[in-house]
Every structure is written in structure tokens, then in C-alpha cells.
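Asks: curious how this folds, go ahead:
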Amino acid sequence: MGRYSADTEQILGLVGRAKQIGMRVEARITDVEREVVALNVDWDGDAADAHRTKHETLHRELKDMRTALSELESMAQGAHDRYLANARHNSGMWP
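Replies: Coordinates of the predicted model:
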């Protein structure tokens, strides 16, 4: 039987990197929103309605991204912990 291994630290590192990218995306969106507010433009009509709709969609999707990244982190950490516990257990059984 072949030898199986997983680099759980690398997996956790990749998840951490994904979270950092998500935070950078959110920070950039916040910057853009700040610039839009600074324009101090009061507008209405179809374009304003479309902008509001897209803005609401964007914030829902950002919330979904945060939730997904949090779940991914939790699952990866759980898998990491179980993998290490099983490796210790198996090592104890098969010296």
C-alpha cells in the first residue's frame, strides 16, 4: 500500500492567504465607496437605481464570501487537527 500524507500546514496557509485576499478585496471596495461618497453627487433615475441594486448585490456577495472563507477556515482547521490526531494514534499502534 502506498504512503499517504497531507501537508496540513500548507493547506492552512492557503486558507489564510485566501482570507487575506478577501480582506484586501473588501478594503479596496471600501476605498472605492469612499471615493464615490466624496463625489458628493445626488442622483436619481435608472442609473441611480441600477447602482443601488449592484451595490446591494455586491454587499450580499461580500457577506457570502466572508461566510465561505470562515467555513473553509473552520473545516481546514478541523481536518488539520483530526489528521494530526490520527497520525499520532497510528504511530503509537505501528512503531
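
Asks: make it CA atoms for all contacts and neighbour counts henceforth
Replies: Fine.

Asks: how many neighbours does Ile11 have?
Replies: 16 (other Cα atoms under 10 Å).

Asks: now name the helix or strand holding it.
Replies: Assigned by DSSP states H and E, Ile11 belongs to helix 8-38.

Asks: which strands or helices does that helix pack on?
Replies: Counting contacts by 3 or more Cα pairs under 8 Å, 6 or more residues apart in numbering; DSSP states H and E, the secondary-structure elements packed against helix 8-38 are helix 46-93.

Asks: measure the residue minimising distance to the centre of the chain to Ala79 for me?
Replies: The central residue of the chain, meaning the one whose C-alpha is nearest the mean C-alpha position (Cα atoms, centre = their mean), is Leu69 at 2.9 Å. When Cα to Cα, to the nearest Å is the yardstick, Leu69 and Ala79 sit 15 Å from each other.

Asks: next, the second sequence, to be compared with the first:
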Amino acid sequence: MNIYIILTLIIFWIISFIGVFYYLYKYYLRNNLAYDFWNFFSKQMTFGKVAFQILINRKNSHQRESKILTLLYVINILVLFLMIWSIAIYQE
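Replies: Sure thing, here's the model as predicted:
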């Protein structure tokens, strides 16, 4: 396995993680869970709770953001598994 494939997966994972962070912040603002950037970090609603709310309970009023967030969560998980798998193959 080529090292460039591993580096590409790492870069793609970082970009998709930033996308998740951006859309979660947008989701917080639209649902009045945070009013500014600093309040975003000090609320009781954590990333895990919001992810559970979006992916499992589907209790939200903004379908576009939740579809994008669901897609980005799935992409993050898949790329993370591909990175682990490709590093394991590269080590052999």
C-alpha cells in the first residue's frame, strides 16, 4: 500500500472533521442552542448528544443540516476505518 494513499485519507478525514464541526456549529445556532462561538463550547448539549439527537432521534427542524451532518458522520467513520486498515496493510 502506498504512503500517499494513507496521507490522502488522513487529509480527507481532517477536512470532513472540519465540515462536521462547521455544520454542528450551524445546527447549534439555528436551534438556539448557542448564541455565539464561546457559548457554543459552554452549553450542556455536547457533540455526542447532538449527534445522537440528529442520527437516532431525528428531533430537529432543519432537515438540510441534519442530512449533511449524517453524511459527514458516515464519511468520517468510513475514512477512519480505511485509515486504520491501510496503515495495518502498510505495516505488513
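
Asks: could you quantify their similarity as a TM-score?
Replies: Once the chains are laid over each other, their TM-score by TM-score structural alignment, normalised by the length of structure 2 reads 0.55; 62 aligned residues with a Cα RMSD of 2.2 Å.

Asks: how much does stretch 10-28 of structure 1 stray from structure 2?
Replies: With both structures laid over each other, stretch 10-28 of structure 1 and its partner residues in structure 2 are 1.3 Å apart on average (mean Cα distance after the TM-score superposition for structure 1).

Asks: chain center to that stretch, what's the gap?
Replies: Distance, stretch centre to chain centre, for stretch 10-28 of structure 1: 6 Å (Cα atoms, centre = their mean, to the nearest Å).

Asks: onto which residues of structure 2 does that stretch map?
Replies: Following TM-score structural alignment, the partner segment of stretch 10-28 of structure 1 in structure 2 covers residues 11-29.

Asks: buried residues in the matching stretch?
Replies: Buried positions in stretch 11-29 of structure 2, judged by neighbour count with 16 or more other Cα atoms under 10 Å: Phe12, Trp13, Ser16, Phe17, Gly19, Val20, Tyr23, Leu24, Tyr25, Tyr27, Tyr28.

Asks: returning to that earlier point: for the residue nearest to the residue nearest to the centre of structure 1 when sequence neighbours are not counted, give its distance to Ile11 of structure 1.
Replies: The spatially closest residue to Leu69 of structure 1, leaving aside those adjacent along the chain, is Lys19, at 6.2 Å (Cα to Cα, 6 or more residues apart in numbering). When Cα to Cα is the yardstick, Lys19 of structure 1 and Ile11 of structure 1 sit 13 Å from each other.

Asks: re the thing from before, residues in contact with the match of stretch 10-28 of structure 1?
Replies: Taking Cα atoms under 8 Å, 6 or more residues apart in numbering as the criterion, the residues outside stretch 11-29 of structure 2 that touch it are 34-36, 40, 47, 50, 62, 65-66, 68-69, 72-73, 75-76, 79-80.

Asks: thank you, goodbye.
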